[in-house]
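Trainee: Predicted model follows, preceded by the sequence.
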Amino acid sequence: MTIRLYLDEDSMRQALVQALRARGVDMITALEADMIERADEEHLDYATAQGRVLYSFNVGDFYYLHTAFMGCGKSHAGMILVRQQRYSVGEQMRHILKLITANSAEEMRNHVEFLSTWD
């Protein structure tokens, strides 16, 4: 199954959303899902319930949540974490496309990928 994305409120730049959609990526933003100003765990729970891999600039908090979920036997649909100031919109889009081409939704389950791996 192909990876479907959920962009949290920190990562949902309109230019990135448009670029990914123009390339056929199945994605939804926190704004579209009415998830603005929710706790990080709520974002992860929502993404998981929808079978979507969470994409976020909030590296520290979401990696902590990944560790906490794994420690208590809770699962998630996967995470792609990226440092906010490191990549342009075009670079983010290219790296995301590489990542979702190389991995399935099943491979992402309970897995964290760092966008920097896909440079």
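Mentor: Arrived safely, thanks for sending.
Trainee: going forward, measure contacts between C-alpha atoms and count neighbours the same way
Mentor: OK.
Trainee: and the gap between the spatially most distant residue from the centre of the chain and residue 89?
Mentor: Here the chain reaches farthest from its C-alpha mean at residue 72, the gap being 21.4 Å by Cα atoms, centre = their mean. Counting by Cα to Cα, to the nearest Å, the gap from residue 72 to residue 89 is 35 Å.
Trainee: let's bring in a second one:
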Amino acid sequence: MRKIKAYTDEDLDIAVSKVLKLRGFEASTTIEHGKSGSSDEEQLVYAASIGSVLLTHNVQDFPRIHYEFMKHGKHHSGILLLKNCLSERLSGAFCILHLPYQQKICRIGLSI
């Protein structure tokens, strides 16, 4: 089974990427890729280009961006919106997962 690759945007503390790496995930940050200052849409396109799910705290914009992508036939590798999450632990976080090629939003609990 293929592991999920994670790409964190500027809304998340870099500690999130570090914790994911410690847990065996392939994770990288906007800073590591030199993408600081890119728009949300550019971040999502870039994450897809490297085969990664985008992780963000930006619950204001990404649901809309997801639906705009789907509406226009664009695809991405997924968006994981982390709410009420302690970066250093990622335990008991409540998340909204936007899976590529799906129109629905799934609410999941994340415990890493």
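Mentor: Cool, the structure landed. A quick note: this is a predicted structure, and the numbers were derived from the prediction, not measured.
Trainee: What's the TM-score once they're superposed?
Mentor: TM-score for the superposed chains, counting by TM-score structural alignment, normalised by the length of the second structure: 0.80, backed by 105 aligned residues with a Cα RMSD of 2.5 Å.
Trainee: Could you pull up the residues touching residue 10 of the second structure?
Mentor: The contact partners of residue 10 of the second structure, taken as Cα atoms under 8 Å, 6 or more residues apart in numbering, are 29, 30, 31, 36, 56.
Trainee: show me the contacts for the residue nearest to the second one when sequence neighbours are not counted.
Mentor: Computed as Cα to Cα, 6 or more residues apart in numbering, the closest residue to residue 30 of the second structure that is not its neighbour in sequence is residue 9, at 5.2 Å. With Cα under 8 Å, 6+ apart as the criterion, the residues that contact residue 9 of the second structure are 29, 30, 43, 54, 55, 56.
Trainee: how close does residue 9 of the second structure get to residue 98 of the second structure?
Mentor: 16 Å.
Trainee: The first structure: strands as residue ranges?
Mentor: 5-7, 27-29, 53-56, 79-81, 112-114 (DSSP state E).
Trainee: And stretch 39-55 of the second structure, what's buried?
Mentor: By 16 or more other Cα atoms under 10 Å, the buried positions in stretch 39-55 of the second structure come out as 40, 43, 44, 45, 46, 47, 48, 51, 52, 53, 54, 55.
Trainee: again with stretch 23-43 of the first structure
Mentor: Neighbour counts using 16+ other Cα under 10 Å place 25, 27, 28, 29, 30, 43 of stretch 23-43 of the first structure among the buried residues.
Trainee: one step back: in CSV: the strands of the first structure, plus distance to residue 106 of the first structure.
Mentor: Converted to CSV, the strands of the first structure look like this (distance: least, Cα to Cα, whole Å):
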stretch, distance to residue 106 of the first structure
strand 5-7, 13
strand 27-29, 17
strand 53-56, 10
strand 79-81, 12
strand 112-114, 13
